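K.L.:
make a model of this:
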Amino acid sequence: MENLKGYNEIELPKWKRIRLKDISIPEFKEYNNLDIPKISGLNIKNMSENEDLNKYTKYLKVDEEFGVDKNLVKLTEKYSNSGVIIDLERDQKINEPIRLDFNMDSENSLVLDHNLIIANENSKATVVMNYTSNEESFHNGLTKVYAKENSHITIIKVQMMDSTSNNFDSNIAFVGRDAKVNFISVELGSKISSSSFITNLKEDKAQADLKSIYFADNEMGLDLEYTMNHFGRRCLTNIETKGALKDKSRKVFRGNLDFKKGSTRSKGVEAEYVILLDKEVKSDAIPALICGEDDVEGEHAASAGQINELKLFYLMSRGLSEKDAKKMIVEASFRPIIDLIPFEDLREKIEDNIDRRLTDEY
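P.N.:
Just a heads-up that it's a prediction; the model follows:
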């Protein structure tokens, strides 16, 4: 990095709601642990090594404010140490999932990844980004997605960093006519984790779907913000979130369906369901419907409570212990979203992570 002036002057926000305080951005260091996959016909390049970066300026520069925090967005835009540009050609279909593993260790404990995904007309691809750490690390990610007419893009983000790490992840998507963007988010790790997904359905009949699961234990703090901005007519969106909280963990969920002027006959649905496994957890849900247009449909639901006693009784009557019955109920609620991940080893690691932490005494 040639110019780090101002890096140490950027401050993290302070959020009482998830105990984000007294955390500073670590000293800058390079990240050298990302392997760029080689897939036939795929134009994918390392962001920091791309000699043609100037031609992507109009995509990299986003005028509107977005992300978990404006300072954190600025941090990665200016000082990124990893990330990729994926540029899908018109009519290009990449059948093999594109996998990016951001593994953090003592030598690579800082990841500031800036990712740009451009899906030109009629293209299709799935991108999987996996974030792990085996000791205290810091991740601040930024992903920008442009889905042009009739394209279909799926972005899967899996976060299983260790319990001493901090994770911040900002995502923004622009969806064109008849195009669709799917986000799948798995939030399982870190001491503090904050993620933001903002999808802008810019043209008619654009679609967006966001499915997520989260699990928090000990004194973890989770801050989740999912926003669907409807601009075009006849747009369809869906937000489906399932989670579980244990010990003294905290979670804030904000789901926003925003129907802008001109988004006539658009429809959006959002729902969050969280299982509270202990009395000392704290769960805040703030679903919002914002309507600047009359002829639209918006639905929202939020549910937080202990495990259903009838389900628990039924499973225990079949010979399961209370602990095993609770574990089975939580895992079953997560299963439909876990099954959408196209790599068996990732599915197994997610299952093992959840199973191990649920097996601990309540």
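
K.L.:
please count neighbours and contacts with C-alpha atoms only from this point.
P.N.:
Noted.

K.L.:
what's the nearest residue to residue 132 if we skip its chain neighbours?
P.N.:
Taking CA to CA, 6 or more residues apart in numbering as the measure, residue 132 lies nearest to residue 161, with 4.4 Å between them; neighbours along the chain are not counted.

K.L.:
how many residues are close by the one you found?
P.N.:
Applying other CA atoms under 10 Å, we find 27 other residues in the vicinity of residue 161.

K.L.:
now the second one, please; I'll put the structures next to each other:
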Amino acid sequence: MSVETKGLFGKEQIESFSNGRNEPDWVRDIRLKGLEISESAELPKPDKTKIDKWTFTQTRFDMNAKPKATSVKALPEGLQSLIGEETDEQNLYVQQDTSAVYTKTNAELAEKGVIFTDIQTALEKHADLVKPYLFGEAVKPQENKLTGLHAALLNGGTFIYVPKNVQVEVPLQAVFSLETPEAILSNHVIVVAEENSSVTYVENYTSNVDGNVAANIIAEVYAKANAKVAFGAVDNFGSNVTTYVVRRAHVGKDARIDWALGQMNDGNTVSENTTHLVGDGSWADTKTVSVGRGEQKQNFTTQIFHHGKHSEGHILKHGVMREAATSIFNGITKIEHGATKSNGVQTERVLMLSEKARGDANPILLIDEDDVTAGHAASVGQVDPLQMFYLMSRGISRKEAERLVIHGFLAPVVEQLPIESVKERLREAIEGKVR
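P.N.:
From the prediction side, this is the model:
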């Protein structure tokens, strides 16, 4: 089934949805413009991956409200396992389908002006703060059919705002669960860190639903001068979820972003992670791990654009392909003219564990400035038979030996992730896939 949106969603339907959420007029206008774009624009064109037959959309985007939870223990067990033990210092947002069912923010943070809330509440209470960043510099609705569709159907997500000079010591955690058949989740996450601030944000995506569903996810991160943002994510949708996810950041002078991404979906996935190092002395570090299995198809593109002088960009990606899974790993380092003294380094490694598995690693350097340093490395191959022989000769079954090889291959990336909770969730997701 190809992506055909014309006729699925009408102008009156979009207007009614926006009015029902008490959104400002400018948000409704974004929605209607997105609808127009979705009906005429082309699909994104990920390298070496045909997606015209993938089902990126469903008919349900205005889902039934879920009941509020009074505590973490009142949530479904599956969500509790992602959250861990409830504490007084915890900063947590839980969303089932499109309903904000549980929110908890440390009182001290609220007193300092930190905002951590669902996107609907943010548009109702903090519209002036949201407006410059909702489809701001990072992502535009007119980029392609799916970004236009996202703008039209935006139905969930979070808004995080950290004022100038505020340090958020306890991570902010969001859990998103997709649970309605034939639905589409259009989640939008905005993280704004003002000058000299810092914040760690972690999100988990999961699904518990029968029937085909779609996830269209966008995250925009804005790190102002000397700000530090750590953004962690573990995407763990089921095989019946087709996913398009875009995560982008704009990083100011002497600011830094650390991406820690676990791409553990079982369904077909297109994922783009892009960072623009706008300011002088800006820094980006992107670490990604993935495990593919079954017959899923995946495309992961990581890009760092150097605009500022003395900017630093690092990309590290490890992927394991099992059974008949196929994945494309693209890494792009672009050093723009004028970004002198910049440094861009990237490594992509893919391990294939069966004859039918396919992996493709493509490191790309685009250099428009002379006075810079840049480097890349890539490898794609099957597991070393000597490793398997050694393990099995010690009485370990082939399945267990394969499990150990996968953990060993991904460990160099997992262990370097800067967010401890992401490490834990990622290890659990990897273990679930290899077993």
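
K.L.:
quick one: map the residue nearest to residue 132 of the first structure onto the second structure.
P.N.:
Alignment note: residue 161 of the first structure maps to residue 237 in the second structure; criterion TM-score structural alignment.

K.L.:
I'd say its match and residue 263 touch.
P.N.:
No. Counting by CA atoms under 8 Å, residue 237 of the second structure sits too far from residue 263 to count as a contact (9.4 Å).

K.L.:
against residue 77 of the second structure, how distant is residue 162 of the second structure?
P.N.:
In this view, residue 162 of the second structure and residue 77 of the second structure are 31 Å apart by CA to CA, to the nearest Å.

K.L.:
now do residue 234 of the second structure
P.N.:
When residue 234 of the second structure is compared with residue 77 of the second structure (using CA to CA), they lie 18 Å apart.

K.L.:
same check on residue 257 of the second structure?
P.N.:
Using CA to CA, one gets 32 Å for the distance from residue 257 of the second structure to residue 77 of the second structure.

K.L.:
surely residue 342 of the first structure meets residue 96?
P.N.:
No. If you go by CA under 8 Å, residue 342 of the first structure and residue 96 don't touch, sitting 9.4 Å apart.

K.L.:
quick one, strands of the stretch 1-150 of the second structure?
P.N.:
If DSSP state E, counting those that start in this stretch is used as the criterion, the strands of the stretch 1-150 of the second structure fall at 91-96, 99-104, 115-118.

K.L.:
quick one: which of these is nearest residue 124 of the second structure?
P.N.:
Residue 124 of the second structure lies closest to strand 115-118 among the strands of the stretch 1-150 of the second structure, at 10.2 Å (CA to CA).

K.L.:
so that closest one matches what in the first structure?
P.N.:
Taken onto the first structure by TM-score structural alignment, strand 115-118 of the second structure occupies residues 43-46 there.

K.L.:
which residues does the matching stretch contact?
P.N.:
Contacts of stretch 43-46 of the first structure with the rest of the structure, by CA atoms under 8 Å, 6 or more residues apart in numbering, involve 36, 82, 83, 84, 85, 86, 87, 88.

K.L.:
buried ones in it?
P.N.:
Neighbour-count burial for stretch 43-46 of the first structure, with 16 or more other CA atoms under 10 Å as criterion, is recorded at 44, 45, 46.

K.L.:
contacting residues around residue 282 of the first structure?
P.N.:
Applying CA under 8 Å, 6+ apart, we find residue 282 of the first structure in contact with 248, 249, 250, 251.

K.L.:
mapped onto the second structure, which of those are still contacts?
P.N.:
Contacts conserved in the second structure for the contacts of residue 282 of the first structure, counting by both residues aligned by TM-score structural alignment, their matches' CA atoms under 8 Å: 248, 249, 250, 251.
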